[in-house]
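J.: coordinates only, sequence not included:
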């Protein structure tokens, strides 16, 4: 760990509080209400859980996308979400506006595999991303990702870089 950490931007996601806080030089820049996994915390493949520990933003996706733009497999579909469109596709797990794709830094915890199998945040496609504004925030409802309001993820996206640290804590 380098001793310049205080100069870096870092994100702390608190699962118990359902918050994402951006720090710069150890000062709070902004805090958002988020929604983590309905299935709780965990890092195993196919668990539907939000992984704990130290991560980095591996890829920023959707730089110039419209607010509510729809992504499937990290690719813009050309669709823009609205309530009517949502009713046509009630089972979709909406990924909207921007994607911050996370990669784990802790071997056997959120990177690679462990005795239970795969536990790799990046290979599990765990993101911080926008979700329909009708979805509640502050309540764990995702399939493992960290959901944010569309305006919030766009604002956050502009303030972070690939390589910035994201630490997900239980409480």
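T.: Cool, the structure landed. Computed from a prediction, not measured in an experiment: that's the story for all the values here.
J.: only C-alpha atoms for contact and neighbour calcs from this point on.
T.: Noted.
J.: Next secondary structure after the helix or strand harbouring residue 56?
T.: Assigned by DSSP states H and E, residue 56 falls within strand 53-61. Next along the chain after strand 53-61, taking DSSP H and E as the criterion, comes strand 69-72.
J.: Show me the contact partners of that next one.
T.: 76-81, 94-97 (Cα atoms under 8 Å, 6 or more residues apart in numbering).
J.: Between strand 53-61 and the helix or strand just after that strand, find me the angle.
T.: Note on strand 69-72: by DSSP H and E, the next helix or strand toward the C-terminus is strand 75-80. Put simply, strand 75-80 runs at 60 degrees to strand 53-61, going by axes from the mean of the first three to the mean of the last three Cα atoms, to 10 degrees.
J.: so how far is stretch 69-88 off the chain centroid?
T.: 18 Å (Cα atoms, centre = their mean, to the nearest Å).
J.: before we go on, here's another structure to hold up against the first:
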């Protein structure tokens, strides 16, 4: 049987949670102003100003929260579930490597594929930030939202589904992710 790249990357057992986030804020352009009723010549008009604040994620395992920063200012934070004893979420500096909408999960022992939907342990989004070449760790949703706030995963960072959707919209591949004890 042939698996897509996400299925191969989701070989971590059920409940694996995903954490990762470093985000670049969307570019914003200042409007070009001109005198009333004066047409703007596209060849001589000033270029719009760009605002390129860096977005990054900081996961504090002891707080069981991921913090989203824009520049040096805290924008928001979300509660998370982290790796349990023997399957700890790795501490260190990483970058978002992969982002998937409606991921397919492959059971690591049976190879059974779980399609997107209510029974998928990855929820609606996957944000991958760590791999050893075989296993993958990232931020993801969960159908077991009552476990958010606990150390219950196999290394991934589990989030409430509404929170992973919000986080996914604010990060990009390459966003820095720092995992602190």
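T.: Looks like it came in fine. Keep in mind that this is a model prediction, so the values were computed, not measured.
J.: how about TSV for the contacts of strand 69-72 of structure 1, with distance to residue 164 of structure 1 added?
T.: As requested, these are exported to TSV (distance: Cα to Cα, whole Å):
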residue	distance to residue 164 of structure 1
76	24
77	27
78	29
79	29
80	29
81	29
94	25
95	21
96	21
97	20
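J.: biggest separation within those, which pair?
T.: For the contacts of strand 69-72 of structure 1, the farthest-apart pair by Cα to Cα is 78 and 94; their separation is 13.7 Å.
J.: quick one: which of the two has more around it?
T.: Neighbours per residue, other Cα atoms under 10 Å: of residue 78 of structure 1 and residue 94, the larger number sits with residue 94, 22 against 11.
J.: What's the match for the more buried one in structure 2?
T.: Using TM-score structural alignment as the criterion, residue 94 of structure 1 maps onto residue 121 of structure 2.
J.: Could you do residue 164 of structure 1 as well?
T.: Matched by TM-score structural alignment, residue 164 of structure 1 corresponds to residue 175 in structure 2.
J.: Now do residue 114 of structure 1 against residue 120 of structure 1, distance only.
T.: Note on residue 114 of structure 1: its distance to residue 120 of structure 1, by Cα to Cα, to the nearest Å, is 9 Å.
J.: Check residue 14 of structure 1 too.
T.: Counting by Cα to Cα, the gap from residue 14 of structure 1 to residue 120 of structure 1 is 20 Å.
J.: Verify the stated contact: residue 181 of structure 2 with residue 58.
T.: No - Residue 181 of structure 2 is beyond contact range of residue 58, at 10.7 Å (criterion: Cα atoms under 8 Å).
J.: more neighbours, the two?
T.: Applying other Cα under 10 Å to residue 181 of structure 2 and residue 58 shows that residue 58 carries more neighbours, namely 21 against 12.
J.: In structure 1, what sits opposite the more buried one in the alignment?
T.: With TM-score structural alignment as the criterion, residue 58 of structure 2 matches residue 12.
J.: if you skip the residues just before and after it, what's nearest to residue 70 of structure 1?
T.: residue 96 (4.8 Å; Cα to Cα, 6 or more residues apart in numbering).
J.: now for the strand or helix carrying that neighbour, which elements pack on it?
T.: Secondary structure from DSSP H and E places residue 96 of structure 1 in strand 95-104. Applying 3 or more Cα pairs under 8 Å, 6 or more residues apart in numbering; DSSP states H and E, one finds that strand 95-104 of structure 1 contacts strand 53-61, strand 69-72, strand 127-130, helix 150-159.
J.: Go again with 10 Å.
T.: If contacts are counted by 3 or more Cα pairs under 10 Å, 6 or more residues apart in numbering; DSSP states H and E, strand 95-104 of structure 1 sits against strand 53-61, strand 69-72, strand 75-80, strand 127-130, strand 146-148, helix 150-159, strand 165-169.
J.: separation between the spatially most central residue of structure 2 and residue 9 of structure 2?
T.: Nearest to the geometric centre of structure 2 sits residue 127, at 3.6 Å (Cα atoms, centre = their mean). The spacing between residue 127 of structure 2 and residue 9 of structure 2, counted by Cα to Cα, is 11 Å.
J.: hang on, the earlier thing: the residue nearest to the centre of structure 2 against residue 57, yeah?
T.: No - using Cα atoms under 10 Å, residue 127 of structure 2 makes no contact with residue 57, being 11.6 Å away.
J.: so how far is stretch 55-62 of structure 1 off the chain centroid?
T.: 9 Å.
J.: quick one on the thing from earlier: count of neighbours near the residue nearest to residue 70 of structure 1?
T.: Counted with other Cα under 10 Å, residue 96 of structure 1 comes out at 30.
J.: With that, I have no additional questions.
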